[in-house]
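Chemist: the sequence and its predicted three-dimensional model are supplied below.
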Amino acid sequence: MNPPNLGGRRMHPKFKLAKPMTLSQLGTFSSPFANFAKYVDPSGRLNFHGKAILHASGVDFTNGNSYKINMNELMLLEELGKGQYGVVQKVHHVPTNVTMAMKEIRLELDQTKLNQILMELDVLHKSTSPFIVEFYGAFFIDCVYYCMEYMDAGSLDKLYGDGVPESVLAKMALAMVKGLKFLKDELSIIHRDVKPTNVLVNTKGDVKLCDFGVSGQLEQSLAKTNIGCQSYMAPERITTAEASTYTVQSDIWSLGLSLVELALGRYPYGGGKFDSVFAQLSAIVSGEPPELPADKFSQDCRDFVAKCLNKVPTERPTYGQLLDTPWLQKYETEKVDMAGWVQDALDAKNQRILLQQQMEQAQLAEQHPMA
């Protein structure tokens, strides 16, 4: 459920930070607005013509939806992550008493990145699926900030450890397939960056897709331009001759590869087996697709992954066909303690972090022994 009162009317700040924090303290800095004159008007509003207007008090979409939220209503809690273009903060929205993830995107960017900002905002606010992170609002003050559902266990790439059991893998696959199917059927969107990093989980065991900045509109089932993480790209996206156009089946390859990584506890084309990115991509294009071991996974599970990783894109199943496979049909109704697995995975993650810190401290002590 969306927090109450975030859409439809203006909310007045009821809370001031106990310790005033400027935007510069958040790691932001003033943008070169001269480069964005066609987007930023004199009043400081960011205008994506025909789509949305962002301002200090929220975002107004041209379809009539408005989300009123601003920095004064937010209490900053901690940094969740940092990327090339900005920071993700854990924040508390005081008027609604809801904890959120706030993504900051700096604006010293090119046209492509501006398009990605708009794409993510557009996908998030239109998505009404339990398998996609909820959108709570956005605003603009030198940087674009948008607030999303806080998934308190983080992304799957930090949790799978030595690999997830088949029952948990099936529930993850179900959520991912349903989320991707929603994007395609309801929004005509292909994700284009499916990987464990972009799948979030919470301590209730919910699994949801995120990060839609490179998503693309489908035109007669084809998406044009070659954007996304190369390591998870389908073979047809890597090969030069076919990279300019590809179907939603390319996301199904990325889904299959992600499931193999989650199952094995490692990226299947990594582990020092390749001495260059070129060798890695050549293996994806020319080598045999990875498989799951028969001694650990059922034949139905292995068949599901093999269908996703078919080298011929037209022979990969649709999302509807994947949902009809015996493997997902079995786990559609079978109960799995996802919350229990998430808690165990978090405990194991914290233990790995503790051991790593202890090793680093020991190495530091060896390098600088006390006199």
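Modeler: Received it, and whenever you're ready, just let me know what you need. Numbering: from 1, shown residues only.
Chemist: from now on I want contacts and neighbour counts done on CA atoms only, so please keep to that.
Modeler: OK.
Chemist: burial count for the closest residue in space to Pro326 that isn't next to it in sequence?
Modeler: Setting aside the residues directly before and after it, Pro326 is nearest to Asp300 in space (Cα to Cα, 6 or more residues apart in numbering), at 6.5 Å. For Asp300, the neighbour count with other Cα atoms under 10 Å is 14.
Chemist: take a look at this one as well, against the first:
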Amino acid sequence: MDRDFALGGFGMNLNMNQPAAQPAPAPQPHHPSRGSNTHNVQNLLAQAEKNSGFLTLQGLRRKAEIKELEFVEDIGHGSCGTVSKCSYQSVTMAVKTMPRTSNSYEMSRILMDLDVICLSFDCPYIVRCFGYFITAYDVRVCMECMATCLDRLLIRIQKPIPENIIGKLSISIIKALHYLKTKHQIMHRDVKPSNILLDWSGVIKLCDFGIAGRLIESRAHSKQAGCPLYMGPERLDPNNMNSYDIRSDVWSLGLTLVELATGHYPYAGTEFDMMSKILNDEPPRLSPDHFSPDFCDLVENCLQRDPTMRPNYDQLLAHPFITHHEQLDTDVEEWFADVMGDSA
């Protein structure tokens, strides 16, 4: 099946002789089709290349060239590439650059990340993509520029995040995961603090979809995808050959909430030690002496060893901790400005 990699289906029947800027047509519904074999990856790459070199800004889709991106500063780097702050016609954006490779698995990750971020143009809880460039050497994805990710924030402020702020963070992340599942049958599979972003306005968004998986009958099958330290026990158990569902991401969410609330990852030791503890020890819990009963209950529900005992996203959104914080007028923007100022 052909895939359209324009933003949300923008740019169907692309005409290269169009004017430089034009209103974006209505999005076309579609679902991702992917696999890691070389033939399929090459087909997906060819589809993606058809919409390379276009940026959608303020509702207008325009042809652009890489040389028009003005480098501002480096933001960071990881296993998949680098992220830089750039400017395009006074619009500041984050540009993720990933090397183009003949390795079909690595290219499938790049295309998955690109596919999901383009599909999710209509979700306010997922980082927004303006467009992308595919060259002979790399793939560059142009996204909105956020202030920081939560793991860097914890390192900078050197203290836990307050419960009322975590309440707002939880709402955004659960809604992002719920959107991916219900609208696109996609599971993130790498929920952790480094993949949760925050901007100066206090807006929280989910990012990094390179190892997301398409659900087949609501279940995923690849056991290796994701960061092992945030995987549920069912995914780490070498004797468990079963597929898994979104409730594995619910475990990852629970560990993330504990880390944000306490200021540190809940397991200690080497990576092997920590994985062994996930498999064999009782799951971490929040102390009722320091956190509200509803927050403790939410974390306990997420961190059930048996995945069938964990809530799904609809149940999480109906949990008292979530409904309570949806009603609160918490100023995440003010809190963020204060802690960043204190740690400057």
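Modeler: Received the coordinates, thanks. These numbers come from a predicted model, not from an experiment.
Chemist: what TM-score do we get after superposing?
Modeler: Once superposed, the chains reach a TM-score of 0.83 (TM-score structural alignment, normalised by the length of the second structure), with 304 aligned residues with a Cα RMSD of 2.4 Å.
Chemist: the second structure: which residue goes with the residue nearest to Pro326 of the first structure?
Modeler: With TM-score structural alignment defining the correspondence, Asp300 of the first structure maps onto Asp294 in the second structure.
Chemist: how about the strands in the stretch 201-344 of the second structure?
Modeler: Secondary structure of the stretch 201-344 of the second structure (DSSP state E, counting those that start in this stretch): strands at 204-206, 213-214.
Chemist: does anything pack onto the shortest one? Which helices or strands?
Modeler: Counting contacts by 3 or more Cα pairs under 8 Å, 6 or more residues apart in numbering; DSSP states H and E, the secondary-structure elements packed against strand 213-214 of the second structure are strand 186-187.
Chemist: what lies in contact with the strand it packs on?
Modeler: Leu177, Leu180, Lys181, Ala212, Gly213, Arg214, Leu215, Ala220, Asp245, Ile246, Asp249 (Cα atoms under 8 Å, 6 or more residues apart in numbering).
Chemist: before we move on, which element is the aligned residue in the first structure for the first one in?
Modeler: Yep, that's Leu177 of the second structure we're talking about. Matched to the first structure by TM-score structural alignment, Leu177 of the second structure sits across from Leu180. For Leu180 of the first structure, the host element (DSSP states H and E) is helix 166-187.
Chemist: for that helix, buried residues please.
Modeler: 167-184 (16 or more other Cα atoms under 10 Å).
Chemist: which helices and strands does it pack with?
Modeler: Judged by 3+ Cα pairs under 8 Å, 6+ apart, helix 166-187 of the first structure is in contact with strand 189-190, strand 207-209, helix 249-264, helix 319-323, helix 326-333.
Chemist: redo these as CSV? Include mean neighbour count and distance to Asp162 of the first structure.
Modeler: As requested, these are exported to CSV (neighbours: other Cα atoms under 10 Å; distance: least, Cα to Cα, whole Å):
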stretch, mean neighbour count, distance to Asp162 of the first structure
strand 189-190, 24, 30
strand 207-209, 25, 19
helix 249-264, 25, 7
helix 319-323, 16, 26
helix 326-333, 15, 22
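Chemist: Cys229 of the first structure is nearest to which of those?
Modeler: Evaluated over those, closeness to Cys229 of the first structure peaks at helix 249-264, with 9.7 Å, by Cα to Cα.
Chemist: and the closest one, which stretch of the second structure?
Modeler: Under TM-score structural alignment, helix 249-264 of the first structure corresponds to residues 247-262 of the second structure.
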